[in-house]
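**Student:** Based on what follows, work out the 3D shape:
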Amino acid sequence: MGITGRRNQEIYDVVGIGFGPSNMSLAIALEEHGASAPQHPVKSHFFERQPSFGWHRNMLLPSTTMQISFLKDLATFRNPMSRFSFISYLHASNRLVQFVNNQDFFPTRHEFHQYLEWAAAGLRDKVTYGAEVTSIRPVTEAGSSTPNLLEIEVRSGDGTTSVVTARNVTISTGLVPRLPEGVTSDERVWHSSEFLSKFNTRAPGDLKSVMVVGAGQSAAEITRFLYDSLPHAQVSAVIPSYGYSVADDTPFANQVFDPDAVDEYYFGTERARDAFWRYHRNTNYSVVDADVIRALYQRSYEEQVRGGDQRLHFRNLTRVAEVERVGSGARVVLHSLLDDRTEELAVDAIVFATGYDGLDPARLLGDFDQHFQRDAAGRHRVERDYRLVTASGLTCGVYLQGGTEHTHGMSSSLLSNIAVRSGEIADSIVLRRTERELDLNHPVAEASSAA
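**Tutor:** As a prediction, this is how the structure comes out:
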């Protein structure tokens, strides 16, 4: 296992960890900065653990649509003239006219994924796939009194390790699937993040009874998909609330995802921040688009009209108390909050659409994390430009692309604001580099003046 020495390497202005939409958007912003200021290019590179680009591939279900406008792409809100916009993709794909004729603000999830793949292909020289960042450590450059560089250790797919050096890193490693305590995924117990890959390994005839746990968009979409794809199967939806709740996507409510709302949240009082969540959680969390709710209710109603055996079952105000693998299926114990009773069911597969947790940067930073401040709740303090607040004198920077809901509000884990956010991070990196260069040149200027 060889490690490349730092001194023989180029020093990057920024290294990106992960290459999902957020860091893709940053790569675009940096490229466009270089095009506008070719004499001052920003040296950057990105590392992605996956062998190729992919974004929520296991939820690319038929007929599912994006929950945001096509204009909330990788670049448009920052630069409407970008060659990486969704409209540019449509033009390159010879579908711009047809898309307009379709008169739909919300592309299918499959088409948006195609757009992201197209953009990733245009950035292929900026990313190394099949490469996992395993550690980050600060180092001090000759002539500096405080740590001002970062050594980033990268492990490739063949197990070899190399080290790259940068002045900044941006962490965009996505979210971690959340399962109930004591539940482990396997060939019959799935999380929604692995749904299609697990579903496609099973013969349809093997799935005679399936269960979906959750109250959000993914849970409802998977329930609809299973009902339509398995006409012979019993499909149970276990919902912790009393039925699905509709997502508020009305214009005034959607303003919580506007770029201006980030400032109002970041600089707002604690009472203001609490109000954001209290009044507007139903814009995105544990809610379902109205058309999906109607589609599921219509299927249930049609069963009642036809009579006979019912295949679609909704268990409201119910939670999973226990899951046990038994033979080729699973035994599930449900607890109803309606009557406090328990019910035991045998299923061939159970899908937990129970959301995600943010990845704590400390898991990646390791001992380096002690250089950064935390708030009273133990969360990282974050500057307005998404840079971690340092607790020491180091000048190298760690930027977060996600995991900043506590400081920057409700759009932190969503696509809605990534173009503007990436522009702000790019501007911060360029500005801090300029300030550093001016500081280095200042003594020279003083000496010239004295002469």
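**Student:** hey, let's count contacts and neighbours off CA atoms from now on
**Tutor:** OK.
**Student:** Now do stretch 161-171: distance from first to last residue.
**Tutor:** End-to-end distance of stretch 161-171 (C-alpha to C-alpha, to the nearest Å): 19 Å.
**Student:** so how far is residue 119 from the residue nearest the centre of the chain?
**Tutor:** Nearest residue to the geometric centre of the chain (C-alpha atoms, centre = their mean): residue 174, 4.4 Å. Distance, residue 174 to residue 119, by C-alpha to C-alpha: 18 Å.
**Student:** Kindly confirm whether my reading is correct that residue 65 touches residue 113.
**Tutor:** No: if you go by C-alpha atoms under 8 Å, residue 65 and residue 113 don't touch, sitting 10.8 Å apart.
**Student:** Could you look up the SS state of residue 202?
**Tutor:** Secondary structure, DSSP: H, G, I helix; E, B strand; the rest coil: residue 202 is coil.
**Student:** And for it, the neighbour number?
**Tutor:** Neighbourhood size, residue 202 [other C-alpha atoms under 10 Å]: 13.
**Student:** tell me the SS of residue 29?
**Tutor:** Residue 29 - assigned by three-state DSSP - is helix.
**Student:** give me every residue that touches the residue lying closest to it once chain neighbours are set aside.
**Tutor:** Leaving out its chain neighbours, the residue that sits closest to residue 29 by C-alpha to C-alpha, 6 or more residues apart in numbering is residue 423, at 5.7 Å. Counting by C-alpha atoms under 8 Å, 6 or more residues apart in numbering, residue 423 makes contact with 26, 29, 78.
**Student:** picking up where we left off before, hang on, isn't the residue nearest to the centre of the chain packed against residue 361?
**Tutor:** No: using C-alpha under 8 Å as the test, residue 174 is too far from residue 361 to be in contact (10.9 Å).
**Student:** Name the residues of the helix ranked longest in the chain that come out as buried.
**Tutor:** The single longest helix within the chain, with elements called by DSSP state H, is helix 418-450. Across helix 418-450, burial judged by 16 or more other C-alpha atoms under 10 Å covers 418-430.
**Student:** Using TSV, please lay out these together with distance to residue 126.
**Tutor:** Converted to TSV, the buried residues of helix 418-450 look like this (distance: C-alpha to C-alpha, whole Å):
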residue	distance to residue 126
418	18
419	18
420	20
421	19
422	16
423	17
424	20
425	17
426	15
427	19
428	20
429	17
430	18
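**Student:** now the end-to-end length of stretch 414-422.
**Tutor:** End-to-end for stretch 414-422, by C-alpha to C-alpha: 13 Å.
**Student:** wait, what's in contact with residue 11?
**Tutor:** Neighbour list for residue 11: 43, 164, 165, 166, 167 [criterion: C-alpha under 8 Å, 6+ apart].
**Student:** Using TSV, lay out those residues together with secondary structure, distance to residue 276 and neighbour count.
**Tutor:** Formatted as TSV, the contacts of residue 11 follow (DSSP: H, G, I helix; E, B strand; the rest coil; distance: C-alpha to C-alpha, whole Å; neighbours: other C-alpha atoms under 10 Å):
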residue	secondary structure	distance to residue 276	neighbour count
43	coil	38	16
164	strand	40	22
165	strand	39	26
166	strand	37	25
167	coil	35	22
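**Student:** Here is a second sequence; please produce its structure as well for comparison:
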Amino acid sequence: MANTLPDVVDILGVGYGPSNLGLAIALEERNARVPAGDRLTSMFVERQPGFTWHPGMLLPGATMQISFLKDLATQRNTGSEYTFLEYLSQRGRLTHFINLQTFFPSRLEFHDYLTWAADKVAADVLYGSSATGVAWTGEHFEVTVDTSEGESRTLRSRDVVLAGGLTPKLPAGVVTGERVFHNHRVLDHLEGLPAIRHQRFVVVGAGQSAAEVLAHLHERYPGAEVHAVFGKYGYSPADDSPYANRVFDPEAVDDFYTSSPQLREQLIAYHRSTNYSAVDLPLIEELYEREYGERVSGDRRLFVHGASEVSTPRETGAGVEVSVHHRPTGRKNTLLCDAVIFATGFQPLDLRAILGSLAQDCRFAADGTPEVHRDYRLRTAENVTGGIYLQGGTEHSHGLTSSLLSNIAVRSGELVDSLASRAMLDAVLTR
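**Tutor:** All right, here's what the predicted structure looks like:
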């Protein structure tokens, strides 16, 4: 981390995943175009010891569900040094990637691209640090940060950008343990299993991650039964058709933001199959083919329990016990497993928790969602003149791209434009 930062930086970013990495790149490119006196200073805090992006979900063979052109920069600046194509060129794989004839790189390769970009950008990042509170002094924000060494410090900024990422969501009553866990760190948890005694796994969930975990377990443990359990009758295919994908276009954010709350709900409902509880059709067909082949051979290992639900898992000394309930018939089947994996989605940053008493000066709708300006800035009381920007948690106001990679490049540019204009106005007012 650089030692030349001012006592109060222009921008403090909380979290340093892909969203704030994109912001750091857009800031660097903007600063390179303007006189030194107009450059914005920034700093980021990240609880991980280094840059990473869901390393526990980098399943072998898993591919991205968005085009490589929706990287950190291309849609904002095709000549950027941070595009995926520039990454391929630097890695010496551009021609080889072209020969793949695909828009969808592996998740492992995209993780390497993000890491490459994080190493390349000249950003000041305080790793191993967690922001635990945000306060407004009347002149600037003070962000309390706890480090992995047990120290606490206060960082000061004129604006803050909260990109705390997503938190794993579990059904009520589920307590995680060695054999019961969320899929976001599935590879780590599988490596840490005490023993494989029963050769049986249960995966709960109907989305892409659940199907990928199911396929991975079926391949990794060739002697094990793998059970999928979800409320639908079967996996639903993700809609990635060209017109449906327009919901992820940058222009769609404007459409969504200017719509009424009722229309916003309708639009999200119309297009949930592009992102939620939906699976790529080739993977659905592959899983069905595997299951059907086992029906033919009589050697069943893959079981897909549709229209079903599971009981709260109960860990025992021998493993973990769970009951699968087929809702139409009432039939129940109790399974003693080596692990139960919940691929049950994520929830956004708990905004009120990190804002603490400052939340009283922020505006929330009756349903608890934050009120946000078009530039992703939280609406606040007049006495809070600094900007609190949200990267995530704005699906209700800005649409489905809120927590996805699809719009990072464009959103980063919009944030920088807003931050820069506010800094210029502040400079004029304080002269």
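**Student:** coming back round to it: what's the match for the residue nearest to residue 29 of structure 1 in structure 2?
**Tutor:** In structure 2, residue 423 of structure 1 lines up with residue 413, judged by TM-score structural alignment.
**Student:** any idea how far that match is from residue 375 of structure 2?
**Tutor:** 10 Å.
**Student:** Kindly report the same for residue 238 of structure 2.
**Tutor:** Distance from residue 238 of structure 2 to residue 375 of structure 2, by C-alpha to C-alpha: 30 Å.
**Student:** The two: which is more packed in?
**Tutor:** Per other C-alpha under 10 Å, whichever of residue 238 of structure 2 and residue 375 has more neighbours is residue 238, with 21 against 16.
**Student:** corresponding residue for residue 346 of structure 2 in structure 1?
**Tutor:** If you follow residue 346 of structure 2 across to structure 1 using TM-score structural alignment, you land on residue 356.
**Student:** ok, now which ones touch its match?
**Tutor:** When contacts are counted by C-alpha under 8 Å, 6+ apart, residue 356 of structure 1 is found next to 175, 176, 177, 178.
**Student:** I'd like to know how many residues surround whatever residue of structure 2 lines up with residue 83 of structure 1.
**Tutor:** Aligned counterpart of residue 83 of structure 1 in structure 2: residue 81 (TM-score structural alignment). When neighbours are counted by other C-alpha under 10 Å, residue 81 of structure 2 registers 17.
**Student:** does residue 81 of structure 2 sit in a helix, a strand or a coil?
**Tutor:** Strictly by three-state DSSP, residue 81 of structure 2 counts as coil.
**Student:** Quick check: the gap between it and residue 121 of structure 2.
**Tutor:** For residue 81 of structure 2, the distance to residue 121 of structure 2 - C-alpha to C-alpha - is 10 Å.
**Student:** for the stretch 301-431 of structure 2, what spans make up the strands?
**Tutor:** 302-305, 308-310, 314-315, 320-326, 332-337, 339-342, 346-348, 388-390 (DSSP state E, counting those that start in this stretch).
**Student:** Now distance to residue 51 of structure 2 too, for the ones you listed, in JSON lines please.
**Tutor:** JSON lines is the format used below for the strands of the stretch 301-431 of structure 2 (distance: least, C-alpha to C-alpha, whole Å):
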{"stretch": "strand 302-305", "distance to residue 51 of structure 2": "36"}
{"stretch": "strand 308-310", "distance to residue 51 of structure 2": "36"}
{"stretch": "strand 314-315", "distance to residue 51 of structure 2": "34"}
{"stretch": "strand 320-326", "distance to residue 51 of structure 2": "34"}
{"stretch": "strand 332-337", "distance to residue 51 of structure 2": "34"}
{"stretch": "strand 339-342", "distance to residue 51 of structure 2": "25"}
{"stretch": "strand 346-348", "distance to residue 51 of structure 2": "20"}
{"stretch": "strand 388-390", "distance to residue 51 of structure 2": "20"}
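**Student:** okay, those, which one's buried deepest?
**Tutor:** Among the strands of the stretch 301-431 of structure 2, strand 339-342 has the highest mean neighbour count (mean count of other C-alpha atoms under 10 Å), at a mean of 27.
**Student:** distance from that one to structure 1 after superposition?
**Tutor:** Comparison of strand 339-342 of structure 2 with structure 1 after fitting gives an average deviation of 0.5 Å (mean C-alpha distance after the TM-score superposition for structure 1).
**Student:** So what touches that strand?
**Tutor:** By C-alpha under 8 Å, 6+ apart, the residues outside strand 339-342 of structure 2 that reach it are 170, 179-183, 186, 200-205, 210, 313, 319-320.
**Student:** Among these, which lie within helices?
**Tutor:** 186, 210.
**Student:** how about residue 102 of structure 1, what's its match in structure 2?
**Tutor:** By TM-score structural alignment, residue 102 of structure 1 lines up with residue 100.
**Student:** and that match, what does it touch?
**Tutor:** Counted by C-alpha under 8 Å, 6+ apart, residue 100 of structure 2 has zero contacts.
**Student:** Would you mind measuring from residue 390 of structure 1 to residue 203 of structure 1?
**Tutor:** Using C-alpha to C-alpha, residue 390 of structure 1 is found at 53 Å from residue 203 of structure 1.
**Student:** Oops, could you answer that again for residue 371 of structure 1 instead?
**Tutor:** Look at residue 371 of structure 1 and residue 203 of structure 1: by C-alpha to C-alpha, they are 52 Å apart.
**Student:** Between these two, point out the one with more neighbours.
**Tutor:** The residue with more neighbours, out of residue 371 of structure 1 and residue 203, is residue 371; 16 against 8, by other C-alpha under 10 Å.
**Student:** one step back: against residue 297 of structure 2, how distant is the match of residue 102 of structure 1?
**Tutor:** 35 Å.
**Student:** And residue 319 of structure 2, by the same measure?
**Tutor:** According to C-alpha to C-alpha, residue 319 of structure 2 and residue 297 of structure 2 sit 29 Å apart.
**Student:** If you count surrounding residues, which of these two has more?
**Tutor:** Legend: neighbour count by other C-alpha under 10 Å for residue 319 of structure 2 and residue 297, higher for residue 319 (21 against 8).
**Student:** I'd say the more buried one and residue 336 touch.
**Tutor:** Yes: at 6.5 Å, residue 319 of structure 2 counts as touching residue 336 under the criterion of C-alpha under 8 Å.
**Student:** any common contacting residues for these two?
**Tutor:** With C-alpha under 8 Å, 6+ apart, residue 319 of structure 2 and residue 336 have common neighbours residue 198.
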